Every structure is written in structure tokens, then in C-alpha cells.
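Colleague: this is a predicted model, with the sequence first.
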Amino acid sequence: MTSALSRLANSLWLFALRLLVDPQYFITLAALVVLGDAFLTQLIIRFVPYTEIDWETYMYQLELYMKGERDYALITGPTGPIVYPAGHVYVHQLLYTLTDSGTNLWKGQQIYAALYLTSLALTAAIYKQAGGVPNWVLLLLPLSKRLHSIYVLRLFNDCWAVVAAQAAIFAFGNGWDALGIVLLGCALSVKMSVLLYVPGLLVILFRRRGLLSTVLHMLALGGTQLLIGAPFLLQYPWSYLKNSYEFSRVFLFKWTVNWRFLGEDLFLNSSWAKSLLVAHVTTLVLFGLFKWCRSDGGVLQVLDRGLRTPTRAPSLAPLTADYVTTVLYTSNLIGILFARSLHYQFYSWYAMQLPFLAWRTRYPLPVQVALLLAIEYAWNVYPSTSLSSGVLVASNVALVLGIWFGFPEGRTVPQPKAAKSD
């Protein structure tokens, strides 16, 4: 009996060890993580009170739309006017129907719980596709208190844009660029923040498809916005564009999670906003010039080949899923770092990308984990303080620098093939 129990314990130990470290068990562990988080999420819904922030406003605005209003300037609610593209409206029209005109919050929470688990499953699929991350890192994904809150206790619309963007990243990683554009267009139609991926996507498409195809893909991305926004564009085009794609909107200082330590006067100063924009663009350009094209001999050679033969892909090396994911995640991270204001729900934009990004640095394991804990801490301090804000900015900076000196093209960089003669 004792021998049998010992053998059983040894077998269970070996199985647990393989789950944590053997790549062949990655999918098995991912499935267990999703199932475990499904149980945890139900406990959160059951025992943690829901907090009303924007849901009632979403439903109020939706009712105006359903009554026939198409002027974005007149579609407003208790917390303000509608400031999202038309995809947001269609998503909440469906939610309005499924939640008894927005009154059944339990149904809404269950829908968002399913959406959260979809996000978790997509993240695991992207990690598996890209590789270079140990199995046990999956155990870090369900640990965010703030992320669960954003999905099932706040019901923010950011979640829909995030999941659509994740599906797009998975598609791009597989080389399904047309599908990726459609999915990214759906994400962009809900939340303008999805534009943060576009600089990295331009590099990927140019290297993989060439100049002409890149232009066509970008036109297709713009076309999705025209198609989805058509009911509003046909009647009140300026009102729709001004309110749903407002680049000059200034967020209130009291809600920001980052840059709070600068003080309100500097935070609201237009010169500071311009400085952040310059820093954002400069950082992207530096990554484009010195990091994202190294495996192809550098950006000048890539541009030379791409401009001389615009119908052919200039890349001599195949673009792996590792490369695609690393570049898209990094592009998003850079945008988040230099965003003047980050509200608490914006954490969803990159929360599940953080472990992957940490493993694209050369930092030792304790530093990688410390960065993840520091970022989670900063997003859970409410209201934010100068300390929590400083910790967030410093941690995001450390991640960007870590990737710069680490693995900006991913951990597996293929060798270039011989260049073809023109």
C-alpha cells in the first residue's frame, strides 16, 4: 500500500513537472489554467460587488441610437457623449438585447466572463505559436486582480477591442494577413487605442508583403472603418469623425494612472503632450531603424529592396510568429508608455502581453518577475499616487529598454536566405 502511494505521488510529481517545463504539455497546462480561471472568475462575480461606471451610459446612448439618432454629437449619457467608433455601438446593441435592455447585470457579467476567458485562451495560443516562453509563465496570467475587475466587475468596452486585437495578432502570426486586417479593423471600430499596433504592423507587412501590398492592406484597414461607420458617416460625417476619432481629447488628471508624479499643471500642459508624442514617434523610429530589421541586413537594405521592387517582399528571412508577436506587442507597449493619460481600464490593453514581453528581455528571472509585480501593484493603487505612477512609468521604461537590449525580433531569429536577383 505504501509502495503504491509512493509510486502514485511520484507519477503526479513527474506529471506536474512536465506540465510546468515540457513544451509538449503547454496546451494541457493552458487548458487547466483556463478552467481554473473560469472557476476563479465565477467566485469573483459571486462574492465581489459590481461597480457601476460606464455600463448605464453605454445603454443610455444605445437607446438613443435605437430610437433613430445618428448624430454623434447628440448621442450622450450620464457620464458624457459617445466617444467611440461605431463598432462600440453594434457590440452594445447586441449586449442590450442579451441583457434585457441592459438591466440584467448578471447576464452581462457572464458574457464578460466568457470574453475574459476567450482573451486568456487567445493569449495562451499566441504564446504557444510564438514560443520562447516557459510553460509555467501561463500561471501568471490569471493573477491580475485589476484585469478581472475590468472585465467582470466594470464591463468596460475596452475588453471587446482587446479580444479582437488578440485574434488579429494570432492571425498575423500565422501569416493570415487579410484576416488579421479585418479583425484589427473590428478592434479599431470599438476603441481607437488599437492604432498603437499599426507602426509595428507596417514593418511586418512591408517586410513580408512588399510596398504595394502594404498600401493595399492599410487601405483595407481604413475601408473597414468606413464600412462599419457608414450609417453615421452617410448622415452626419463630421460629427461622427470628430467624436469617435478625437485625437485631441484631454483626459482629466484625477483619473490618470501614469505621469501623475509630474503634477497637474505640467500634466495638462500642451507642450508636455507634444513632447510625449515626439518621444513616442522617436522611439518607434529607433526600433524601426536599428532593431526590427536586423535579420534582413538593416533597414536601409530592406527599404532599398522594397522600393526597387514594390510588388515583392523585401525580406530575405521568413517572419516567424515570434517576430510578429514581439514587434506588435512592443509597438503597443511603446504607445502605452508615452500615453499622457492611462485610465484603469486601459490596463487591459497590455496586461496579458506583459509576461511575454518580460521574456523578451535579458533580465534575470527575479527582475522579470519583479517588473510584472511592480506593474500590477501600480494598477491596483486607487486612486493613483505619485509613487504608484512613478513605479508604473519606471517599469514600462525598463521593459522597453530590456527589449531593446534583449530580443527585439523575438528569441528565434531565422537566418536570411540568399538574395534573389532582380
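Modeller: Thanks, I have the structure now.

Colleague: rest of the way, CA atoms for contacts and neighbours
Modeller: Noted.

Colleague: point to the residue nearest the middle of the protein.
Modeller: residue 349 (3.9 Å; CA atoms, centre = their mean).

Colleague: OK, contacts around the spatially closest residue to residue 409 that is not a sequence neighbour?
Modeller: Nearest non-adjacent residue to residue 409, counting by CA to CA, 6 or more residues apart in numbering: residue 323, 4.9 Å away. Contacts for residue 323 (CA atoms under 8 Å, 6 or more residues apart in numbering) come out as 130, 409, 410, 411, 412, 413.

Colleague: same check, this time on residue 126
Modeller: By CA under 8 Å, 6+ apart, the contact list for residue 126 reads 169, 170, 173, 325.

Colleague: re the thing from before, the residue nearest to the centre of the chain and residue 158, how far apart?
Modeller: 8 Å (CA to CA, to the nearest Å).

Colleague: do the same with residue 26
Modeller: 28 Å.

Colleague: helices of the stretch 101-250 of the chain, residue ranges please.
Modeller: Along the stretch 101-250 of the chain, counting by DSSP state H, counting those that start in this stretch, helices occupy 105-130, 145-148, 158-173, 177-188, 198-209, 211-228, 230-233, 237-244.

Colleague: mind putting these in JSON lines, distance to residue 364 included?
Modeller: Output for the helices of the stretch 101-250 of the chain, formatted as JSON lines (distance: least, CA to CA, whole Å):
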{"stretch": "helix 105-130", "distance to residue 364": "20"}
{"stretch": "helix 145-148", "distance to residue 364": "25"}
{"stretch": "helix 158-173", "distance to residue 364": "27"}
{"stretch": "helix 177-188", "distance to residue 364": "34"}
{"stretch": "helix 198-209", "distance to residue 364": "26"}
{"stretch": "helix 211-228", "distance to residue 364": "38"}
{"stretch": "helix 230-233", "distance to residue 364": "51"}
{"stretch": "helix 237-244", "distance to residue 364": "43"}
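
Colleague: put this next to the previous one:
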Amino acid sequence: MQSSVFKYVWLFLFDQQYFWIIASLVVLGDAILTQLIMRFVPYTEIDWETYMVHIDLYLKGERDYVNITGPTGPLVYPAGHVHIHRLLHLITDAGRNVARAQQIYGGLYVLSITLVCAIYKKAKVPNWTLLLLPLSKRLHSIFVLRLFNDCWSLIFVQAAILAFQSAWDDVGILLFSLALSVKMSAILYLPGLLVILFKRHGLFATIRHMLVLACTQTLLARSFLISNAKSYLQNAFDLSRVFLYKWTVNWRFVDERTFLSPAWAKGLLLGHVTVLIAFGLFRWCRGDGGVARVLQRGFRRPGLPAGLAPVDPDYVATVLVTSNLIGIIFARSLHYQFYSWYSQQLPLLTQRTRFPFIMQMALIGAIEYAWNVYPSTPFSSGLLLAANLVTLLGVWFGYPEGKMFSRRSNSNRSQVSQKKVSQKE
């Protein structure tokens, strides 16, 4: 009897045949948990009121970003944010019906969990990792107790990843553009996405996808660009924005003077670019004979795919979330809502390391702990940086192109060895 129970538990936790049974239970359980959180935990006003004030000004005809401001600051998000919150403004009685807004964000959270399950299924992540998804206290808070716009960008990013995994790249680039139109943070995925598109389609198609991205941004922002293009671009896509030291989660162990200095920002940018180049040179193109051969093929025959190895769903998910993690590590400042950028990706990232189970859980737990310390401390910031770096190093020495690539490589080596043995005989 006990062996039979153990057998079924093992099957549910590890057999992909039962993946959607576990996923359905996780989604249902988390939906109930989310409703309980909204029922018993008080809502905290942070940016929702400001979003609605911005929309009030927009509805009165203001299109110059310089003149659109609210209680916590000016409008600093791209046009997609405005269009989404214009609809929310209508549905929630100009933002006054917060309970209705919470229900919308609750539905958004459940959709997010569902999309993550679909991404994990395509990447062949073990069933048991789904049990980790509902455990983040901070993520629930970001969605239903704070109503941050990061949630909308996250949904579009997740849908885009799923589309790219399915090789629906035209759909994926539109969804990715929508994510970028809500919050500029989605740009952290772009380096990994360029690698995927270049390998899968070649130079010309990659350029076409980037043009679609640019055209989508232009169409969404048309009215703002006509009014004052410089104001829109400077506010919505301000890469030099300086954040307040008091809100930083990741660099509390650095003194404020250093944190605000241009030299610190340039150093982080240099680190970001260097690590991305390292992954591009030594990790993301190994199955294609190296980055030099990929570039050579891509420029010699720009109308054809530049890669040789399959760009499978596991590769797509692994490269994109790694690209995102690199950007997060070198971000000039992380605020508490930014945890949504990668919280649900941590089980996948740790699965792409060779670390034992205990260490994987310790990394996820350390990162979750650090994001729940308020206000942040030098210790919590140092712990966050260390855990993020160890996770990235684990991917570097683990499965940076996904576990499917590793299995194919091992299979190919085995076949070569067998051929050599048979030839000797």
C-alpha cells in the first residue's frame, strides 16, 4: 500500500503526463489564496491614485508628458500604460472602486500563474517546481495589495515567451512590444531575444522583427509623439533616470553618494554589457559551433537561419530569463514591485543549474527573504546580490542553453563513441 502511494506521488511530481493535473491544482489553490488575501489583508495605496490622476489629465486633453503629473510624481511610463489605465479608469469609476480594481488584478495574477505553467510545460520543467509558484508573499502583494503596473508588463512578457517557445515569432514580437509599451523594464529581455531571432531566422528577419517592434511603439504613442515627441521619449524611455536611495532594495550596502554617482551607473552598465557578451560568446551559441560561426552564417546568408542547433522551447525560455536576470543584477536600483520581473522565473533558473535540491531551495528562499525586508538593509541587499549572482553562475556552469540541449549533446557523444567502438571491432 505504501509503495503504491509513493509510486503515485512520484508520478504526479515527476511524470510530465500529470503536469497539467498538478498545474490545475496549483492555479485553483492560488486563486483561492489570492481571494483570501484580498479579503483579510488591507490594501495599501502607493501608485494607484497617481495612475488615475495621470489619466484624469489625459482625458482632459493633455498629451505633453511634462504636464502629466500626480501625487507621487510625473508620468514616466510609455503609452501602453496610459491606454491600459484609461480602461481601468473607466471600469473602476475613475479609480475610486479599489475593490473592483483588486479583483481585476487578482484575475491578472491567476492568468500570470497559468502562463508560467504553460512556459514550464514547454520547457519540460519538473512538475514539482509548480508547487513553489504560489509561495511568494511579495508577489501577491504587488498584484492585489498594491496594483502596480509592472503586473501588466509581466503578463505581456509571459505571453510573448510562450509565443516564442511555440515559434509564433510574429505574435511574440507584438506581445513583447506591448510589454515594452507598459514599462521599459521589458528591454532586459531584448539581448536574449535578438540571439533567438538571429539563430532562428537570420539577419533580415531579425531586422524585420525589430522594425515591427518600433512601429508598434510609434502607433501606440502617436498622440504623444505628435504633441511633444522629445518630452515623451525623455520621460517614457529615460535610461539615465536617477532613483531615490531610500527605496533601493539591491544596493543598500553602498553609500548614497556612490549610489547616485554617474561613475557607479557607468560601472553597472559596463558590467551588464560585459556579462551579456560573455554569455553570447561562450554559452548561448555552443550548439552552433560558437558565436563566430553563427555571425558568419548570418551575414553570409542573411535570408536564412544563422543557427544550426534547434531553437527549442527550453532554449528560448532559458536564454530569455537568463538575459532578464543579468539585467536585474546590474540594475541601478530595484524597487519592491520589481520583484515581479523574475519571481516566477526563479524555479526555472535554479533548475538550469547543477546545484543540489537543498541549494536550489536556499537560493529561492534567500531571494524571497531579501525582497520582504522593509526597509532594506545592507545585509538584505548583500544577500540578494549574492543569491542572484550564485544563481547566474549556476546557470553559466549548468545548462545555459537548456537541459534539452545537454541531453542532445550527451546523446550525440554517445552515438559517436558507439560508432568508434564498432569501427575498431
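Modeller: Great, that's in hand. Worth saying up front: this structure is predicted, and the values here are computed from it rather than measured.

Colleague: care to give me the TM-score?
Modeller: Overlay of the two chains. TM-score (TM-score structural alignment, normalised by the length of structure 1): 0.95; 409 aligned residues with a CA RMSD of 1.4 Å.

Colleague: how distant is stretch 166-178 of structure 1 from the center of its chain?
Modeller: Here the centre of stretch 166-178 of structure 1 is set off from its chain's centre by 14 Å, with CA atoms, centre = their mean, to the nearest Å.

Colleague: same check, this time on stretch 138-148 of structure 2
Modeller: 16 Å.

Colleague: what is the end-to-end distance of that stretch?
Modeller: Stretch 138-148 of structure 2 end-to-end distance (CA to CA) = 12 Å.

Colleague: contacts for that stretch?
Modeller: Residues contacting stretch 138-148 of structure 2 (CA under 8 Å, 6+ apart): 34, 38, 41-48, 101-103, 105-106, 108-109, 151, 337, 339-340, 343, 368, 371-372.

Colleague: residue 326 of structure 2 matches what in structure 1?
Modeller: Residue 326 of structure 2 maps onto residue 334 in structure 1 when the alignment is built from TM-score structural alignment.

Colleague: any idea which element that match lies in?
Modeller: Under the criterion of DSSP states H and E, residue 334 of structure 1 resides in helix 321-337.

Colleague: the next helix-or-strand element following that helix maps to which residues in structure 2?
Modeller: Once the chain leaves helix 321-337 of structure 1, the next helix or strand it forms, by DSSP H and E, is helix 354-358. Mapped onto structure 2 using TM-score structural alignment, helix 354-358 of structure 1 spans residues 346-350.

Colleague: give me the mean deviation of that stretch from structure 1.
Modeller: Its aligned residues in structure 1 lie a mean 0.3 Å from stretch 346-350 of structure 2 after superposition (mean CA distance after the TM-score superposition for structure 1).

Colleague: that older thread, between the contacts of residue 126 of structure 1, which is nearest residue 362 of structure 1?
Modeller: Among the contacts of residue 126 of structure 1, residue 325 lies closest to residue 362 of structure 1 (CA to CA), at 17.4 Å.

Colleague: what do we get in structure 2 for that closest one?
Modeller: Checking TM-score structural alignment: residue 325 of structure 1 goes with residue 317.

Colleague: for its match, grab the count of nearby residues.
Modeller: By the criterion of other CA atoms under 10 Å, residue 317 of structure 2 has 26 neighbours.

Colleague: contacting residues for the residue nearest to residue 312 of structure 2 when sequence neighbours are not counted?
Modeller: Leaving aside its sequence neighbours, residue 312 of structure 2 sits nearest to residue 165 (CA to CA, 6+ apart; 6.8 Å). Going by CA under 8 Å, 6+ apart, residue 165 of structure 2 touches 119, 122, 312, 313, 314, 316, 317.
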